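Q: Just a sequence and a predicted model for now, questions to come.
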Amino acid sequence: MEIKQLIHNGVLIPVYKPVGFKIKFRGEELALSPEQEEMAVAWVKKLSTDYVKDKVFVRNFFKDFGKALGVKGKVSPEDFDFSEIIAWLEKEKARKEGMSKEEKKALAQERKRIREENKKKYGFAIVNGMPMEISNYMVEPACIFMGRGEHPLRGRWKPGVKAEDITLNLSPDAKVPDPPNGGSWKSIVFDPTSLWIASWRDKLRGKMKYVWLSDTAYIKQVRDIEKFNKAWELEKLIDKVREHIKRGLESHDLLERKIATVCYLIDELKLRVGDEKDEDEADTVGATTLRPEHLKFNSDGTITFDFLGKDSVRWVSTINPPEVVYRNLKEFIAEGNETIFNGVRSQKVNAYLAEVMPGLTAKVFRTYHASTATKRALQNADVDRDDPVYIKKYYATMANLEAAKVCNHKRKLPKNWEESLRKKIERLKVLKEKKAKKEKIEELKLKINAMKATRDYNLNTSLKNYIDPRVYADWGRRIDFDWKLYYPKSLQRRFAWVDGEDRLQDLNV
């Protein structure tokens, strides 16, 4: 779908409203500029968290805070007295907690009114004559950068974005909107190939940031369909693709052997391709960026992979590869380069895959593996049309878990997980003692089983990005289960096309 018209009102830019706080630095009182105050308040709000125990986080923040204050040399938390800000925040917290129901209701209504006004003005774009929702029309406010995993920049101050930093994507027939806080936009362009509304460069990391059309926008739904259809095309051609990779593993050309070995690992281990990481990001690894220390060659011919993947999630897996893969990896490591696949980038990997299947990229493999793992689990689920909904939901969750395992979507255990499990177990005990209906007991048992099974995995990422929702929809028709009973509201809207006439072919689940 080509974009010929793109009209919108720009983006909302948050502005910090200073209170006029003062702090003490080494005993001397300092008046703060709005930016300095914003930094100080952000730090004080972190005092009750574990972040202040992180030496890297603390060092990075106070390096930036000292610079903002114009202080030469090293500063530490002990140099500062934030008592005035702490007292004010505590007073505000107490004031809000002490509000009457009527006051809280009035405050909530006012916030809702402002949200609705902002959404009406900034929340929609006209694309080729059709109104389409914008995903997040407010640009990022200034904040302490949190990062993921052991990110080296965690604790650094990320300055806010101004109109002068922002480029708007508008078609020639669109009226250029006025910036919300005055000033002028950096530039106005028209990129008919992309779905972004506004862009700017992150002042901390130098990365480009974008405001996009919502996932519910028709044009994005079309691209979702194309993505999943490509995965099913791969399913039909997987043997041909693997034969192509197998031939490459034996090639006399060193570069082709390296590329084919990368492709083998992407398919076998379901790895990301690996070279999209920015230099300032945490040490995350994919297929093309594997280093010798990430592999252990075992005496039984197996290889153990141990490295940090995306979001610094540890990836440990042992495979028993064909002899040629074992031999290739040994050879590549013997070259003595920092990375095993020196000279191989994602562009070369994708070009090699496209030789056998046009449009095939490394990313398609993860969608294929996640969707087929889910489909296989649902096909094997011991469930019938007459079974209650809770049993069908349980098997839907277990199938989702298979995709999360395939993609290694590990998570940190939520703080209240143990307590939540304990309460469910206690509730089960009470139900048994009261001799409650068997169905209630069985339903809670399955919830406990699912909670334990999914303990270490984030199921939402695969459900949102990697599993074709038609897998659940087709399975649901067979067993009389509406797929929307499993998907959250936001994803029901994103995948509304599943129930449309253009849902394309059944997937034979």
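A: Ah, there it is. Bear in mind that the values here come from a model prediction, so they are computed numbers and not experimental data. Numbering: from 1, shown residues only.
Q: switch to C-alpha atoms for all contacts and neighbour counts from now on
A: Will do.
Q: Which of the helices or strands spans Pro18?
A: Counting by DSSP states H and E, there is no helix or strand that carries Pro18.
Q: again, but for Leu446
A: Going by DSSP H and E, Leu446 is in helix 438-453.
Q: Beyond that helix, next helix or strand please.
A: helix 459-465.
Q: How far away from the center of its chain is that next one?
A: Here the centre of helix 459-465 is set off from its chain's centre by 9 Å, with Cα atoms, centre = their mean, to the nearest Å.
Q: now stretch 211-223
A: The answer for stretch 211-223 is 17 Å, by Cα atoms, centre = their mean.
Q: hold the first one in mind and look at this next one:
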Amino acid sequence: MSSASDFSDDDKPLGKPSGGLNGHHHPNGNGNGHVSAQHASSSLSEDEDMPLATADSSAVPPTRTLKRKKPIYAESSSDSEDDTPLASSPAKLATSAAIPMPGAVEATTVPASSTNGKRKAKIKEEPRDDDYADDDAPKRKRASAASGSKKPAKKKVKQETPAASGSDDDIPIVTKKPSVSRKRKVKVESDADSDSDDDKPIAKKAAPKKAAPKKAAPKKPRASKVKDEAESGDELPKAKKTSAKKKKEDAEVNGSPVKKGRKKKEEEEEEVFRWWDADANGDGSVKWETLEHNGVIFPPPYEPLPPHVKMKYNGKPLELPPAAEEVAGFYAALIESDHAQSTKFNENFFDDWKKVLKTDPPRDGTKVTSFESCDFRPMFEYFEAEKARKKAMTTAEKKEVKRLKDEQEAKYLTCLLDGRKEKIGNFRVEPPGLFRGRGEHPKKGSLKFRVRPEDITINIGKEAPVPVPNMPGKWKEVIHDNTVTWLATWTENVNGNHKYVFLAAGSSLKGQSDMTKFEKARELKKHIDRIRQNYNADLKSKVMADRQRATAMYFIDKLALRAGNEKGEDEAETVGCCSLKCQHVTLEAPNFVIFDFLGKDSIRYYNRVPVELQIFKNIRIFKENKNDDDDLFDRVNTAGLNKHLQSEMKGLTAKVFRTFNASSTFQRLLDENSLENATLQEKLNAYNKANREVAILCNHRKTVPKTHDQSMERVNNKLRAVKYDRMKLRHVLFKIDKKFKKDEDYKDDESDIDDDWIVAHEEALKAKEIEKAEKKFKQENEKLEEEGEKPQKPSVLEERIADIEEEYTRLEKERGTEQAELKRERPVEKIQEAITKLSEKISASKLQIIDRDEGKEIALNTSKINYLDPRITASWCKIHEVPVEKLFSKTLRVKFPWALEVDEDWKF
């Protein structure tokens, strides 16, 4: 069962640095120690975002001092602190104090009449990915999906292996019992105080009606067919044969779907349960009638290091028993990562390791008391050598390793749910390791124990056989609870959080969960005007608790702040709206509020926004006679706020506001773009720009990758290479007829390609051609030997290399002449077509570079997975004839199959 932590940002390899104590280097290495728990890793937080990296402080204004200074205001500050209204209001400003941000009132206020239904469309056949960990979602009630469509029989479509889901929102739904009418009414329900909706008990449901399965014909995206003549073998020496990769890149740029082979045909033939077309299935209590699965797969036991690999203590090799050696290895694998540079990480690791050493002390009696005397580098170097060895394995060896692994895991991939085969999302138990956490977590570095069968509770049908663990031991408990959707659970030892094994992202229960979440956000459109009127009225309430609640609701609605929960002493110091301290909010006359705090995942939130004058006055009152570390909203908490929201709309929580504002803002931004006659890349840039604005609204930021500059340089070099190709073709035309130099389409030169770059580029091309020739020669000889024939003589290779040398000698002579020739003559019209295509490719590449650079600090996938209704994207793609594959990865297409069927006139 791969766990959520296996995919978090803080578990990704880090680059290499320079040396220090304990074999440490500055962060850049590739710490590869796996993280686990005897009772598993922590659950994801309330908003179910994808993990984000710690924010780069350079991305926002400098940190403000925590010491609060009392500002000077134009009006008196003698208003009562407690339960009396403000004496008077100052004169209103001439200009509006609307907040300049995506998701403002204009964007999110939608009359109920504008809410349209959705018509059924043909489903599009999509491939599916491998399983992904999604094991941290907490329990939640099941609600029904909203749909205005008729009740067809169950249908099945071809689909591949299920995909990974970055979403942790597991809100299952069930439709009502079938009514006499052919139309199906939908009841949408949700918890008030819960942010994830998967596993709270619900009422019992009847077995579904069965109908003859049907297969929906796949619907191919509309795109232009492009024949890339500019890359053909005649023009340039580097393009003797267009590689498959090159063809794929060209097809992507020009919007043509890439043709795929018939690999994994067996997987493609697999049919998936079309739950969104199924009959109503009961009253919403029971989530399954029968459930059968094989449990979880445990990682292999620890294998001791070779005798010659030992860490050192005070410069001498340390003889460690396996248990102590394993924990030391966890740290050794990370010594060149950012984690090992953290004092708190090192302290927690050393404290836990000393506890292990008490029960499994060094064999030579050495007492380990000083962390600074430990040298883990010998272990680190061994791990690095092992990684290099595995990387150097032949393709056949890698395939054999994968085959064996697939055989071991095959029976854990699926379960039988009500007689249907469904994919399981996270069936691997993570191995033990060191807890890394997110941001400045106080427990990072703590030891996560190995999970054993005795720690795990299995949930399975009463009649199903009890699975046998793949390691010695017995399950902690076997239960038969059909009101929840998890298959296995345990408690991790570091934070005491519960871990769950759920179905995969593409399963029926997960899909119902997602649909319910977005339908709940759409339902908010009908109530948002009334809710805003109510909290605006309470902004002047004589009851201080109501006034604070209304002010908090204003920030949650307008700024898309998370509600925030109270943190324990052993949790990271992050806050949300209800848990803001006075030091986090600063007032600036006449009506600006400055927020500066660490949000989820320790991502810094800094925002200076104009607010309504009443909000400004309220914040001033809330802060009076308080210290910097006192609560700003001392009479409001998340539970009370959500309870109030339930009275405004059934199932409404603070999180629904984020989903609603994100989706409605996204819909508005997309609709504002006029994309008539736009190229594919221009359409993609417009989509990503809207996505970025929503991500900024939701504070979905990430640290700029350390390799960003190098990556951008590679992209720019690829662009220059295309310009070089166009330049050579222009020079071919000039040699044919000098009049082409005056042609507007060909007279502009490639100004950013200088002579030095051309020399380096052609030398690199020649080296690649020679390497390719040598590799091909070797493969041909290997094949001949397999067939029992004599291999080719070395002279054959020498002749091929000589031809390459001759070709590049010709290119060298052409430099600076503005004339060139092809190896084989081609009609002028064909050359002109090739130049036009290369010019279009250059324009698309420039747009891609801009798009990539602008998004370097923004985590686009978080909002795309969790907060943007996928039907917005599906409808937009149909309107603008953009292949959905350009915007939704295979993972997302498997996660949201129900969304891909909407008509192009669907609106959030």
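A: Received it, and whenever you're ready, just let me know what you need. The structure displayed is predicted, hence computed values, not measured ones.
Q: Mean per-residue distance, the helix holding Leu446 of structure 1 versus structure 2.
A: Following superposition, helix 438-453 of structure 1 is found to deviate from structure 2 by 1.0 Å on average (mean Cα distance after the TM-score superposition for structure 1).
Q: Identify the residues contacting that helix?
A: Tyr390, Ile391, Tyr394, Thr397, Met398, Leu421, Lys424, Ile425, Leu428, Leu431, Lys432 (Cα atoms under 8 Å, 6 or more residues apart in numbering).
Q: if we take these, which one ends up nearest to Lys489 of structure 1?
A: The shortest gap between Lys489 of structure 1 and any of those belongs to Thr397, at 16.3 Å (Cα to Cα).
Q: So the closest one: helix, strand or coil?
A: Under DSSP: H, G, I helix; E, B strand; the rest coil, Thr397 of structure 1 falls in the helix class.
Q: how about it, what's its match in structure 2?
A: Matched across to structure 2, Thr397 of structure 1 falls on Asn688, judged by TM-score structural alignment.
Q: Chain neighbours aside, what residue packs nearest to that match?
A: Excluding the flanking residues, the one nearest Asn688 of structure 2 by Cα to Cα, 6 or more residues apart in numbering is Asp851, at 7.5 Å.
Q: And for Asp631 of structure 2?
A: Distance criterion Cα to Cα, 6+ apart; nearest residue to Asp631 of structure 2, sequence neighbours excluded, is Lys581 at 4.4 Å.
Q: Next, count neighbours for the aligned partner of the one you found in structure 1.
A: Matched to structure 1 by TM-score structural alignment, Lys581 of structure 2 sits across from Arg291. Arg291 of structure 1 has 18 neighbours, counted by other Cα atoms under 10 Å.
Q: same question, Phe190 of structure 1
A: Phe190 of structure 1: 17 neighbours (other Cα under 10 Å).
Q: these two touch, right, it and Ala174?
A: No. Using Cα atoms under 8 Å, Phe190 of structure 1 makes no contact with Ala174, being 10.1 Å away.
Q: host element of the equivalent of Glu281 of structure 1 over in structure 2?
A: Aligned by TM-score structural alignment, Glu281 of structure 1 pairs with Glu571 of structure 2. Using DSSP H and E, Glu571 of structure 2 falls within no helix or strand.
Q: List the residues that contact the residue lying closest to Ala464 of structure 2 once chain neighbours are set aside.
A: Once flanking residues are discounted, Ala464 of structure 2 sits nearest to Glu292: 5.4 Å by Cα to Cα, 6+ apart. Applying Cα under 8 Å, 6+ apart, we find Glu292 of structure 2 in contact with Cys415, Leu416, Leu417, Ile460, Gly461, Ala464, Pro465.
Q: Go again with 10 Å.
A: 414-419, 421, 459-467, 487 (Cα atoms under 10 Å, 6 or more residues apart in numbering).
Q: all strands of the stretch 101-250 of structure 1, in order?
A: Secondary structure of the stretch 101-250 of structure 1 by DSSP state E, counting those that start in this stretch: the strands cover 124-127, 130-133, 143-144, 157-158, 167-169, 187-189, 196-201, 208-212.
Q: For those strands, give me a markdown table that also has mean neighbour count.
A: Shown next, in a markdown table, are the strands of the stretch 101-250 of structure 1 (neighbours: other Cα atoms under 10 Å):
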| stretch | mean neighbour count |
| --- | --- |
| strand 124-127 | 21 |
| strand 130-133 | 17 |
| strand 143-144 | 18 |
| strand 157-158 | 22 |
| strand 167-169 | 24 |
| strand 187-189 | 13 |
| strand 196-201 | 20 |
| strand 208-212 | 17 |
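Q: and Phe481 of structure 1, which of these is closest to it?
A: strand 130-133 (29.5 Å).
Q: So Ser889 of structure 2 versus Phe896 of structure 2, what's the distance?
A: Using Cα to Cα, to the nearest Å, we find Ser889 of structure 2 at a distance of 11 Å from Phe896 of structure 2.
Q: These two - which one has more neighbours?
A: Phe896 (24 against 15).
Q: Show the contacting residues for the alignment partner in structure 1 of that one.
A: In structure 1, the residue equivalent to Phe896 of structure 2 is Phe495, according to TM-score structural alignment. Going by Cα under 10 Å, 6+ apart, Phe495 of structure 1 touches Asp215, Thr216, Gln221, Asp224, Ile225, Lys464, Asp468, Pro469, Arg470, Lys484, Tyr487, Lys489.
Q: Thanks again, I'm all set now.
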